[in-house]
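>>> Below are the sequence and a predicted model for it; my questions follow.
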Amino acid sequence: MPDPALRLPRSRPQRRFQNLRTITALILREMASTYGRSPGGYVWAVLEPLGMILILSFAFSLLLRSPSLGTHFILFYATGYLPFRMFREVQAAIAGALRYSRGLLVYPAVSYLDALIARFLLATLTQLMVACLILAGAILLLDVRLVLDIPPILAAFAGAAALGFGAGALNCLLFEMYPVWKSVWNIVTRPLLIVSAVIYIFEDLPRAAQAILWFNPLAHLTGLARSGFYSYYEPAYVSLSYVAALALTATVFGLLLLRRYYRRLMVL
């Protein structure tokens, strides 16, 4: 039997390749369990947000002559709702990562970080695909003449994904340690659709409401996304540095707490 002292440690490229294989396997497992068991699979990932956008468009078209920007309700609500949905879906995916992969985390080859990265990549890529399909379909079917500004659109979706990762990393720990927090979170975040400048624009509100709404990072992201579709819209209130600071702070604290306590969570 070879002496353990003579065994060479794995090189850094080998460890990285093993991590990549682990993350890929977790993504494939997630795809099979999330989208492979229900009829339609990825079709429902597109139909659900599309249905929400159509409902918002129909409801507000009965009350208003035109949206706050442009003339098409569907495009207006799509540009606000899809970045919001990116945050919501990524946050939910990351928050449930430990519970979903609990059975695999007992193996040395699988770490909690692999589970987080796998769910983050799948959720982000899925929401980007859905956003591209819905927005491209809306522009083509409505025959809208737009001058797209791609950088702010990508920055808005990237910010939503980063914010979702940070909030999800914190909730991943809190949901397991304090189950009641999941109910509290669901109650607290239920009005987010209303207070995130999805169904209106920031400038429509009175100054007092703007002063409060400014602290909601999602309002910055929806405004930034719309500035990429409506060339004449310049949301002066948007602060990407504020959004980045919140996302980074939540991510750092979430990962530090997970590193400290995740083994204890495995036995709860």
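Nice, I can see it. Note that the coordinates shown come from a computational prediction; the quantities given were computed from them, not determined experimentally. Numbering: from 1, shown residues only.
>>> From now on I want contacts and neighbour counts done on CA atoms only, so please keep to that.
Noted.
>>> Do a quick rundown of the helices in the protein.
Taking DSSP state H as the criterion, the chain carries its helices at 12-35, 42-61, 73-95, 97-100, 112-142, 150-177, 180-189, 192-195, 207-213, 217-229, 240-265.
>>> Ile201 is nearest to which of these?
helix 217-229 (7.0 Å; Cα to Cα).
>>> Okay, one more to line up with it:
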Amino acid sequence: MARSGFEVQQAAVKALFLREIRTRFGKYRLGYFWAILEPAAHLLVLLAIFGFIMHRTMPDISFPVFLLNGIIPYFIFSNISNRSVGAIEANQGLFNYRPVKPIDTIISRAILEALIYVTVYILLMAIVWLSGEYFELSNLIQLILTWSLLIFFSCGIGLIFMVVGKTIPETQKFLPIILKPLYLISCIMFPLHSIPKEYWPYLLWNPIVHAVELSREAVMPGYVSEGVSIEYLAFTTLLMLFVGLACYKTREKAMLTT
């Protein structure tokens, strides 16, 4: 019996996912455990460096919980977007098989990054809880919805980056660089309410701010971030997905023949 288009794509994404995780982590002695250990170690170093300082400036907030719910959403967005730039070149030989499409590489990489950072998030939040830091998962639905929208938003940006990077190869060098300033203006290290309100319009155009602050609201009782909106995050997600898919559709054949 012939398989449906969805079943064919599902098989292609699964194969690409397995290839990606083996390529990235299979060569290390710790094997696939390194997929979790690497980002977890990065985050633990940041907590150690900034924890004491930020605890003094935000005494009423658990800084480890605050930081984890800011930096992990940012890493999800950054890694999915950046790894999309060279996705075609990294899997060029596989496109000789008709079922494998460039968009499948974005989906497989997005799934891998999401799984890695969700696992790291659960692990580190458990460590934080065991160390005595207080948090309460008061709105699990909001947390899941926020992260889901963030992942789809990142895929939209990733599609745009992939098309632009393949069409104009020179841009592959600086496309990831343009995301770096977002680390400083996405409320990763500071709460939105610490910024004077007259500057909010310049920050709130950034969907990452909404994702970060909504994540904190979901796990930190009493943390309310005025001005953020899950509706805005949903709108920008749909917009980026539409733009990304439109770019991909118009350039799909050209990307495979160049």
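Thanks, I have it. Keep in mind that what you see is a predicted model, and the values were worked out from it rather than measured.
>>> Can you give me the TM-score here?
After superposition, the two chains reach a TM-score of 0.89 (TM-score structural alignment, normalised by the length of structure 2), with 258 aligned residues with a Cα RMSD of 2.3 Å.
>>> on that earlier part again, nearest approach to Pro67 of structure 1 belongs to which of the helices of structure 1?
helix 73-95 (5.7 Å).
>>> Mean distance of the closest one to its aligned residues in structure 2, please.
Superposed on structure 2, helix 73-95 of structure 1 shows a mean distance to its aligned partners of 1.6 Å (mean Cα distance after the TM-score superposition for structure 1).
>>> close enough to count as contact, Arg251 of structure 2 and Val163?
Yes: counting by Cα atoms under 8 Å, Arg251 of structure 2 does reach Val163; the two are 7.0 Å apart.
>>> of those two, who's got more company?
Val163 (26 against 15; other Cα atoms under 10 Å).
>>> Leaving out chain neighbours, which residue sits closest to the aligned partner of that one in structure 1?
Using TM-score structural alignment, the partner of Val163 of structure 2 in structure 1 is Leu173. Of all residues not flanking Leu173 of structure 1 in the chain, Leu258 sits nearest, at 6.2 Å (Cα to Cα, 6 or more residues apart in numbering).
>>> Would you check how far apart the residue nearest the centre of structure 2 and Lys166 of structure 2 are?
What sits nearest the mean C-alpha location of structure 2, by Cα atoms, centre = their mean, is Ile76, with 1.9 Å. Distance of Ile76 of structure 2 to Lys166 of structure 2, computed by Cα to Cα, to the nearest Å: 22 Å.
>>> Then Lys14 of structure 2?
Lys14 of structure 2 is 23 Å from Lys166 of structure 2, by Cα to Cα.
>>> So if I had to pick from the two, which one is more boxed in?
Neighbours per residue (other Cα under 10 Å) separate Lys14 of structure 2 from Lys166, with Lys166 holding more: 22 against 15.
>>> Isn't that one up against Leu256?
No: contact criterion Cα under 8 Å: Lys166 of structure 2 and Leu256 do not qualify, at 9.5 Å.
>>> check contacts around whichever residue in structure 2 pairs up with Thr34 of structure 1.
Counting by TM-score structural alignment, Thr34 of structure 1 lines up with Arg24 in structure 2. For Arg24 of structure 2, the contact set (Cα atoms under 8 Å, 6 or more residues apart in numbering) is empty.
>>> follow-up on the earlier one: what about the residue nearest to Leu173 of structure 1, neighbour count?
Look at Leu258 of structure 1: counted by other Cα under 10 Å, it has 21 neighbours.
>>> Also Trp205 of structure 2?
Quick note: Trp205 of structure 2 (other Cα under 10 Å) scores 14 neighbours.
>>> how about it, what's its match in structure 1?
So, by TM-score structural alignment, Trp205 of structure 2 is matched to Phe215.
>>> One more: Leu214 of structure 2?
Per TM-score structural alignment, Leu214 of structure 2 is aligned with Leu224.
>>> What is the burial count for that match?
With other Cα under 10 Å as criterion, Leu224 of structure 1 counts 30.
>>> isn't it right up against Val238?
Yes: with contacts counted by Cα under 8 Å, Leu224 of structure 1 reaches Val238, the gap being 6.7 Å.
>>> What residues of stretch 37-47 of structure 2 count as buried?
Neighbour counts using 16 or more other Cα atoms under 10 Å place Pro39, Ala40, Leu43, Leu47 of stretch 37-47 of structure 2 among the buried residues.
>>> Relative to Ala126 of structure 2, how far out is the last one?
What that stands for is Leu47 of structure 2. According to Cα to Cα, Leu47 of structure 2 stands 15 Å off from Ala126 of structure 2.
>>> for the first one, same thing?
Using Cα to Cα, one gets 16 Å for the distance from Pro39 of structure 2 to Ala126 of structure 2.
>>> ditto for the second one
Using Cα to Cα, one gets 12 Å for the distance from Ala40 of structure 2 to Ala126 of structure 2.
>>> One more: the third one?
In this structure, Leu43 of structure 2 and Ala126 of structure 2 are 14 Å apart, going by Cα to Cα.
>>> Residue in structure 1 paired with the residue nearest to the centre of structure 2?
So, by TM-score structural alignment, Ile76 of structure 2 is matched to Met86.
>>> what's its match in contact with, if anything?
Thr124, Gln127, Leu128, Phe157, Ala160, Ala161, Gly164.
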